[in-house]
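J.: Structure of the sequence below:
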Amino acid sequence: MTVHPFIEAEKQAGHNVKRACELLKVSRAAFYARRTATPGSRAVRDAELTEKITEVHATSRGTYGAPRVHAVLQCDGDRCGQRRVARLMRQAGLEGRHRRRRQRTTIPDPRAATRPDLVLRDFQPHPAALDARWCGDITYIPTDEGWLYLATVIDIASRRVVGWATADHLRTELVAGALRAACHTRRPTGPVIFHSDRGCQGGFN
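T.: Below is the predicted model of the structure:
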């Protein structure tokens, strides 16, 4: 059911059309296009489609782009082209959310020597063994300027982050910086095993 007649009545009563469209979640451009167009014209059809597109987009919580909105309309029996849906979405200021491309950080170095697993896959916390076993990993954070890489050093005994470093690259200096920060913070008095993935940053195991 279209709400355009209700908005028209509100307009005739001297009320704000923009506010009525916002409350009813209807495109103001679509309302005026339907108001000025002749019945059965392309503008009327575009206005009707814009309403349905807006509803589908809102139901998806703003995640659907033109291809998925078009698929829903097709399932509902609305025969229209995907390009038309894309055009109407642009005109209504609607767009889907794009999942960021996954960045791979653990890239094994084929030239790196194989190191023994000195912790023997034992990652259980032992509060009495602080600063004896550390483990490290690298994660990535998307920013407006590109990827920011974060290297962390965690004390296995306490599960606390004891050192970290950030950089815009994945070179060895990133991990070395995190290790230096951990040593500066904790100042271990005995030997420490550092366990990490066998990645492109070198064999830090």
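J.: Please make it C-alpha for all contacts and neighbour counts, starting now.
T.: Noted.
J.: hang on, Phe194 packs against Trp134?
T.: Yes. Between Phe194 and Trp134 there is a contact at 4.7 Å, judged by C-alpha atoms under 8 Å.
J.: With neighbour numbers in mind, choose between the two.
T.: Using other C-alpha atoms under 10 Å, the more surrounded residue of Phe194 and Trp134 is Trp134, with 27 against 21.
J.: To compare with the earlier structure, here is another sequence to fold:
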Amino acid sequence: MCELLEVSRTAFYARRTAKPGLRAVRDAELTGQIAEVHARSRGTYGAPRIHAVLKREGALCGRRRVARLMRAAGLEGRYRRRRHLTTVPDSRAATRPDLVLRQFGPDLVGVDTRWCGDITYVPTAEGWLYLATVIDIASRRVIGWATADHLRTDLVNLGYRSPAEYETALAA
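T.: The predicted structure follows:
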């Protein structure tokens, strides 16, 4: 076999009985320290922060070595997800008048006279779920709501009910 692989017998047996090198031993020790720091940070620290902690603790290693050992150990830091762009304003659209005049405080006399709408984005396993609600400002009751997988105008139109439709829905 040594002739076929063009390796001397001495090299074959030396490699077979050799102990791991100093670098491999140091990598194993460093991997243990990295895993400990990663666990202390509850899995949030990545290679740069773990390198900074190890440096403070006196370990001599480079950031790229820490990154390589983290990859080999299957460790990675958490990162914030990118914000999902949800609203794209139309510069050509006409501005709507503020009929409430920015007065969102409850007025018990004005039940069913001032309504406020809002849209909420809910991340799910299948993507974003959009929830549109219409709330009576005085009573804080939800007048109507609708959900969809898109953020188009018809979602908001589905959430709106007229007072007559609202009373009919309550009676049913």
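J.: what's the next secondary structure element after the longest helix belonging to structure 2?
T.: Scanning structure 2 for the longest helix, with DSSP state H as the assignment, gives helix 22-40. Per DSSP states H and E, the first helix or strand lying C-terminal to helix 22-40 of structure 2 is helix 47-56.
J.: which residues in structure 1 does that next one align to?
T.: Taking TM-score structural alignment as the measure, structure 1 aligns residues 66-75 with helix 47-56 of structure 2.
J.: Can you give me the buried ones in the matching stretch?
T.: In terms of neighbour count (16 or more other C-alpha atoms under 10 Å), stretch 66-75 of structure 1 has its buried residues at 66, 68-70, 72-73.
J.: Same check on stretch 33-40 of structure 1?
T.: Buried-residue list, stretch 33-40 of structure 1, by 16+ other C-alpha under 10 Å: 33-35.
J.: which non-adjacent residue is nearest Gly177 of structure 1?
T.: Ala165 (5.7 Å; C-alpha to C-alpha, 6 or more residues apart in numbering).
J.: what's the longest helix of structure 2 in contact with?
T.: Under the criterion C-alpha atoms under 8 Å, 6 or more residues apart in numbering, residues 44-46, 50, 53-54, 66, 69-70, 73, 75, 77 lie in contact with helix 22-40 of structure 2.
J.: How about stretch 77-96 of structure 1?
T.: 27, 29, 46, 49-50, 53-54, 57, 62-67, 69-70, 73-74.
J.: can you pull out the strands in structure 1?
T.: 133-143, 146-155, 160-167, 193-195 (DSSP state E).
J.: any idea how far the counterpart of Ala28 of structure 2 in structure 1 is from Ala20 of structure 1?
T.: Following TM-score structural alignment, the counterpart assigned to Ala28 of structure 2 within structure 1 is Ala47. Ala47 of structure 1 is 16 Å from Ala20 of structure 1, where distance means C-alpha to C-alpha, to the nearest Å.
J.: His38 of structure 2: neighbouring residues, count only.
T.: Neighbours of His38 of structure 2 under the rule other C-alpha under 10 Å: 21.
J.: With His4 of structure 1 instead?
T.: 21.
J.: What separation do you get for the aligned residue in structure 2 for Gln124 of structure 1 and Val142 of structure 2?
T.: In structure 2, Gln124 of structure 1 lines up with Gly105, judged by TM-score structural alignment. Separation of Gly105 of structure 2 from Val142 of structure 2 (C-alpha to C-alpha): 16 Å.
J.: Looking at these two, which is more packed in?
T.: Each of Gly105 of structure 2 and Val142 has its neighbours counted (other C-alpha under 10 Å); Val142 has more, 15 against 8.
J.: just checking, what residue in structure 2 corresponds to Ile156 of structure 1?
T.: Counting by TM-score structural alignment, Ile156 of structure 1 corresponds to Ile137 in structure 2.
J.: contacting residues around its match?
T.: Counting by C-alpha under 8 Å, 6+ apart, Ile137 of structure 2 has contacts 104-107, 111-112, 114-116.
J.: Can I have the buried ones of those as a PyMOL selection?
T.: Remark: buried members of the contacts of Ile137 of structure 2, expressed as a PyMOL selection using 16+ other C-alpha under 10 Å:
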select buried, resi 112+114+115
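J.: And the contacts of Ile137 of structure 2, which is closest to Arg83 of structure 2?
T.: Lowest distance from Arg83 of structure 2 to the contacts of Ile137 of structure 2 (C-alpha to C-alpha) belongs to Cys116, with 25.3 Å.
J.: residues touching the closest one, list them.
T.: Counting by C-alpha under 8 Å, 6+ apart, Cys116 of structure 2 has contacts 134-137.
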